[in-house]
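[1] here is my input, please return the structure:
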Amino acid sequence: MSTEPAITDNPDADRFEIHVGGELAGFAEYKLKTGQISFTHTEIDDGFSGQGLASRLVRAALDEARGRGLAVLPFCPYVRGWIAKHPDYVDLVPAERRAGFEL
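    Below you'll find the model as predicted:
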């Protein structure tokens, strides 16, 4: 079994999930509305912390949002901080909601 992280959208649970070795390592919860996705909470299990999994998960989730043409509302502090550190993703956030991003 591969230990390479696998990231999938689980729309039934309203979250993107990251699995390592077949085990759920973490997730990024969201609320989906027409044309937008609101990220509300990101969590990585303590047993998987320190491996950069949250960053990989958020990047994949944001790439999926971009591919689907969704505006991103980063209510989750981790997602918001990640976008602030990666300015090439700020365009996903509606212009009127970008206040506070340090670019």
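
[2] use CA for all of it now, contacts and neighbours both
    Fine.

[3] regarding the chain, what is its longest strand?
    The single longest strand within the chain, with elements called by DSSP state E, is strand 23-33.

[4] check which helices and strands that one is in contact with.
    strand 15-20, strand 36-44, helix 53-67 (3 or more CA pairs under 8 Å, 6 or more residues apart in numbering; DSSP states H and E).

[5] and this one, please, so the two structures can be compared:
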Amino acid sequence: MTEFRDVSDANRFEQAFADAEGETRTVFADYAIQGDSRVILHVEAAPELRGGGASGRFMQALAEHARAGQLKLIPRCGYAVAWLKRHPEFSDVVA
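    Next up, the predicted model:
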């Protein structure tokens, strides 16, 4: 796993994880900016990572990043909406 990062020039959060064969694959979230909020438009994991928990670990890193940076998240992507509902400990970062 690599460090979570904000690729601000592409309006994308991303993090790399190793798949079952040890290859590096990426989970990312495209976002739009609304003041101090980030509208999470789409979350996607490489097919090789699906079902292994990488997307959940990515969402946790995203929520922690938002908290540390005093950002609010506005989830529009179905996965982001569902993940944040299942993790009320991050309700403080949801706008």
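
[6] overlay them and tell me the TM-score.
    Here the superposed chains carry a TM-score of 0.83, computed using TM-score structural alignment, normalised by the length of structure 2; 90 aligned residues with a CA RMSD of 1.6 Å.

[7] give me the mean distance between the longest strand of structure 1 and structure 2.
    Here the mean offset of strand 23-33 of structure 1 against structure 2 after fitting is 1.8 Å, by mean CA distance after the TM-score superposition for structure 1.

[8] residues of that strand that come out buried?
    For strand 23-33 of structure 1, a neighbour-count test (16 or more other CA atoms under 10 Å) marks 24, 25, 26, 27, 28, 29, 30 as buried.

[9] pretty sure residue 46 of structure 2 contacts residue 24?
    No: using CA atoms under 8 Å, residue 46 of structure 2 makes no contact with residue 24, being 9.7 Å away.

[10] excluding its backbone neighbours, what's nearest residue 32 of structure 1?
    Distances taken as CA to CA, 6 or more residues apart in numbering put residue 38 closest to residue 32 of structure 1, at 6.4 Å, once the chain neighbours are dropped.

[11] quick one: the one you found and residue 15 touch, right?
    No: with contact defined as CA under 8 Å, residue 38 of structure 1 does not reach residue 15; the gap is 10.5 Å.

[12] what secondary structure does residue 88 of structure 1 sit in?
    helix (DSSP: H, G, I helix; E, B strand; the rest coil).

[13] residues contacting it?
    Going by CA atoms under 8 Å, 6 or more residues apart in numbering, residue 88 of structure 1 touches no other residue.

[14] got it, and residue 1 of structure 2?
    Contacts of residue 1 of structure 2 (CA under 8 Å, 6+ apart): 15, 16, 17, 18.

[15] relative to residue 43 of structure 2, how far out is the first one?
    Just to be clear, that refers to residue 15 of structure 2. To residue 43 of structure 2, residue 15 of structure 2 is 11 Å away according to CA to CA, to the nearest Å.

[16] what touches both of the two?
    Contacts common to residue 15 of structure 2 and residue 43, judged by CA under 8 Å, 6+ apart, are 27, 28.

[17] name the nearest residue to the residue positioned nearest the centre of structure 1, ignoring sequence neighbours.
    When CA atoms, centre = their mean is applied to structure 1, the residue found nearest the centroid is residue 58 (2.9 Å). Closest residue to residue 58 of structure 1 apart from its sequence neighbours, by CA to CA, 6+ apart: residue 79 at 6.6 Å.

[18] thanks again, I'm all set now.
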